[in-house]
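**Student:** Everything below, folded, please.
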Amino acid sequence: MFNEERRNQIVALLEKEGRVEVKRLAALFGVTEDSIRKDLRALESRGLLQKAHGGAVPVTRVSGFVPYQERGEPERKRPIARAAVALIQPGDTVFIESSSYTHLMFYELGNMPDVTVVTNSIYGLPELVRRVNLIQLGGTVHKQDEACYGPFTLYMLSQINFDKCFLKPAGITEDGKLTTGLQESLAVKQTALKQSERTIVLVDEQDWGRRDVYNVCAIDAIHTIVTNGLPEALAKKWEKKGIAMVKA
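**Tutor:** Have a look, this model is predicted:
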């Protein structure tokens, strides 16, 4: 396959899924990760995508967000978001970190005027503010993630006590480590863990066994896993550690 043909297919895949990853593309096309990175740089220089950590996302502007309905595989992600929202109780103060899965939680929340939601997301806030008490953490905006990170974000986060926090790791390794690919997200996750009575993680079935760059915590530091699929042996293993499993 010629380079240009492969690049055209990358753009088509990005339009379909809302995000592409270097490792997956390298396996899909049978080329090295360096070749894929060159493809992404070339496509970015032509304005066809934006490079993000570990892959690429569509070209967007902060003032013109892609509607959540058009993001990659919303029908796959929505049941996980819906099952997570069901764990929120009246009177809760919760932290919901920014991710394409947790963004969908904003649209699954009913009117909960006695629930306080704290988030580092800048996506979907007009929708969220109509439904709950909203605290948006300040900080430096990371355009690709549509989220705030940095020392101001962490300071605000460290001043709030949460009943629950909802986190989306990049993966959970076979030996039970939650991992993430973005350094800024690592700090947010670890601070939220310290501030929360209960930690709930959203895990896609494709995330099991996946190891990314940074270790967030060991699996026994969390309380509940919401997932759309988990091998039975793993489910029994984690349940023995006292972790509740919620099937989406």
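**Student:** drop to CA atoms for contacts and neighbour counts, all remaining ones
**Tutor:** Noted.
**Student:** Just want the most central residue of the protein.
**Tutor:** In the chain, the centroid-proximal residue (Cα atoms, centre = their mean) is S99; its distance is 3.1 Å.
**Student:** That one: what's it in contact with?
**Tutor:** S121, D145, K168 (Cα atoms under 8 Å, 6 or more residues apart in numbering).
**Student:** show me what contacts the last one?
**Tutor:** It refers to K168. Here K168 is in contact with E97, S99, Y101, T102, V201, L202, V203 (criterion: Cα under 8 Å, 6+ apart).
**Student:** Against which helices or strands is the longest helix along the chain packed?
**Tutor:** Looking across the chain with DSSP state H, the single longest helix is helix 3-17. For helix 3-17, the elements it packs on are strand 20-21, helix 33-45, judged by 3 or more Cα pairs under 8 Å, 6 or more residues apart in numbering; DSSP states H and E.
**Student:** ranking the ones you listed by burial, who's on top?
**Tutor:** Among the helices and strands packed on helix 3-17, strand 20-21 has the highest mean neighbour count (mean count of other Cα atoms under 10 Å), at a mean of 20.
**Student:** That one packs against which elements?
**Tutor:** Using 3+ Cα pairs under 8 Å, 6+ apart, strand 20-21 sits against helix 3-17, strand 55-57.
**Student:** could these be laid out in CSV, adding distance to D220 and mean neighbour count?
**Tutor:** Formatted as CSV, the helices and strands packed on strand 20-21 follow (distance: least, Cα to Cα, whole Å; neighbours: other Cα atoms under 10 Å):
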stretch, distance to D220, mean neighbour count
helix 3-17, 32, 15
strand 55-57, 30, 21
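**Student:** Could you also give me the structure for this second sequence? I'd like to compare it with the first:
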Amino acid sequence: MLAAQRRALLLERLVLDGRIVAKDLAAELGISEDSIRRDLRELATGGLCQRVYGGALPVSPAIANYTARQAVAVDSKTRVALAAAALIQPGMAVILDGGTTALAVAQALPKALQATVITHSPTVAAALGQHPDLEIYLLGGRIFKHSMVASGAAAVEAAQAVTADLFLLGVTGVHHEAGLTTGDADEAAMKRALSRRAADTYVLASAEKIGAASRFSVLPVQEVAGVITDAEPTDRAVQDLTAAGVSIFPASVE
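**Tutor:** Predicted coordinates:
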């Protein structure tokens, strides 16, 4: 089998199986694991998969720039946002992450809601400006333009001064083994810092992020209160999360 044919097969298996185990596929094809690993390196260099120990996972489509992501899975993000917004009760203090799904949550909040929202995203803070009864706290630091959020040491230090009832966490990948992942190390560190400041953390996960992975780990999936997603309950990746002990909060699929 030619290298190009193998790589096409690898991509097909990623779609069908949701992962590649290099050892198993090498045995099936009667070739060396090194050949599979070389193919996976080539695919990963082209942004077509995310390499993990022992194989590869589907790459998250949420690694595009902020402007491009605003046009990705808009309806899916809206469903997740509406379900997440329903968790916020009057009087709560809530940490709201940055990114396009978090922005959709901000836009979904009732105008009359009385609560406190803490965010490190200037775009999210600006979207909340039309809510007259919300207290808004904006954490500062270096702006990571991919998600339009503050990150780095200054932002992490600012996070230590807040506490909240709830953190609505945005990530680019949710996988039962790879955990919660994102594409930048500083952003991952900021998300971890914010999760430690809230009593409960819920993940905002539109369907395209379920079963996918990015380069940097945020948290193990078992460390959050639940994952809010509109992915179908019959989806294999959702079933794997449930089997791993993760609570799935379905966003309505119409």
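**Student:** what helix or strand is V218 of the second structure on?
**Tutor:** strand 216-219 (DSSP states H and E).
**Student:** quick one on the thing from earlier: I'd like the helices and strands packed on strand 20-21 of the first structure laid out as CSV, including distance to A218 of the first structure.
**Tutor:** Formatted as CSV, these follow (distance: least, Cα to Cα, whole Å):
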stretch, distance to A218 of the first structure
helix 3-17, 30
strand 55-57, 26
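**Student:** I'd like the distance between S206 of the second structure and A62 of the second structure.
**Tutor:** Using Cα to Cα, to the nearest Å, we find S206 of the second structure at a distance of 10 Å from A62 of the second structure.
**Student:** picking up where we left off before, residue range in the first structure corresponding to the strand holding V218 of the second structure, please.
**Tutor:** Using TM-score structural alignment, the residues of the first structure aligned to strand 216-219 of the second structure are 214-217.
**Student:** what's the spacing between the matching stretch and its chain's center?
**Tutor:** Between the centre of stretch 214-217 of the first structure and the centre of its chain there are 14 Å (Cα atoms, centre = their mean, to the nearest Å).
**Student:** Please apply the same query to stretch 113-128 of the second structure.
**Tutor:** Distance, stretch centre to chain centre, for stretch 113-128 of the second structure: 19 Å (Cα atoms, centre = their mean).
**Student:** coming back round to it: from the contacts of K168 of the first structure, which ones fall inside strands?
**Tutor:** V201, L202, V203 (DSSP state E).
**Student:** ok so, going back, same for the strand holding V218 of the second structure, what does it pack against?
**Tutor:** For strand 216-219 of the second structure, the elements it packs on are strand 179-182, helix 185-195, judged by 3+ Cα pairs under 8 Å, 6+ apart.
**Student:** Need the residues that contact that strand.
**Tutor:** Applying Cα under 8 Å, 6+ apart, the contact partners of strand 216-219 of the second structure are A178, G179, L180, T181, T182, G183, D184, A185, A188, A189, K191, R192.
**Student:** Pretty sure I219 is one of the things G176 of the first structure touches, is it not?
**Tutor:** Yes. Because the distance of 5.1 Å satisfies Cα atoms under 8 Å, G176 of the first structure is recorded as touching I219.
**Student:** count of residues packed around P90 of the second structure?
**Tutor:** By the criterion of other Cα atoms under 10 Å, P90 of the second structure has 12 neighbours.
**Student:** Checking it next. Helix, strand or coil?
**Tutor:** Assigned by DSSP: H, G, I helix; E, B strand; the rest coil, the conformation of P90 of the second structure is coil.
**Student:** which residue in the first structure lines up with it?
**Tutor:** So, by TM-score structural alignment, P90 of the second structure is matched to P90.
**Student:** Let me see the contact set for R210 of the first structure.
**Tutor:** Neighbouring residues of R210 of the first structure by Cα under 8 Å, 6+ apart: A170, G171, I172, T173, E174.
**Student:** what about 10 Å?
**Tutor:** R210 of the first structure sits next to P169, A170, G171, I172, T173, E174, K177, L178, T179, T180 when contact means Cα atoms under 10 Å, 6 or more residues apart in numbering.
**Student:** quick one on the thing from earlier: restricted to buried residues, select the ones in strands among the contacts of K168 of the first structure in ChimeraX.
**Tutor:** Applying 16 or more other Cα atoms under 10 Å to those, the buried members can be selected in ChimeraX as follows:
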select :201,202,203
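**Student:** Need the ones in strands among the contacts of K168 of the first structure in JSON lines (columns: distance to E17 of the first structure).
**Tutor:** Formatted as JSON lines, those follow (distance: Cα to Cα, whole Å):
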{"residue": "V201", "distance to E17 of the first structure": "22"}
{"residue": "L202", "distance to E17 of the first structure": "19"}
{"residue": "V203", "distance to E17 of the first structure": "18"}
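**Student:** Alright, I will stop here.
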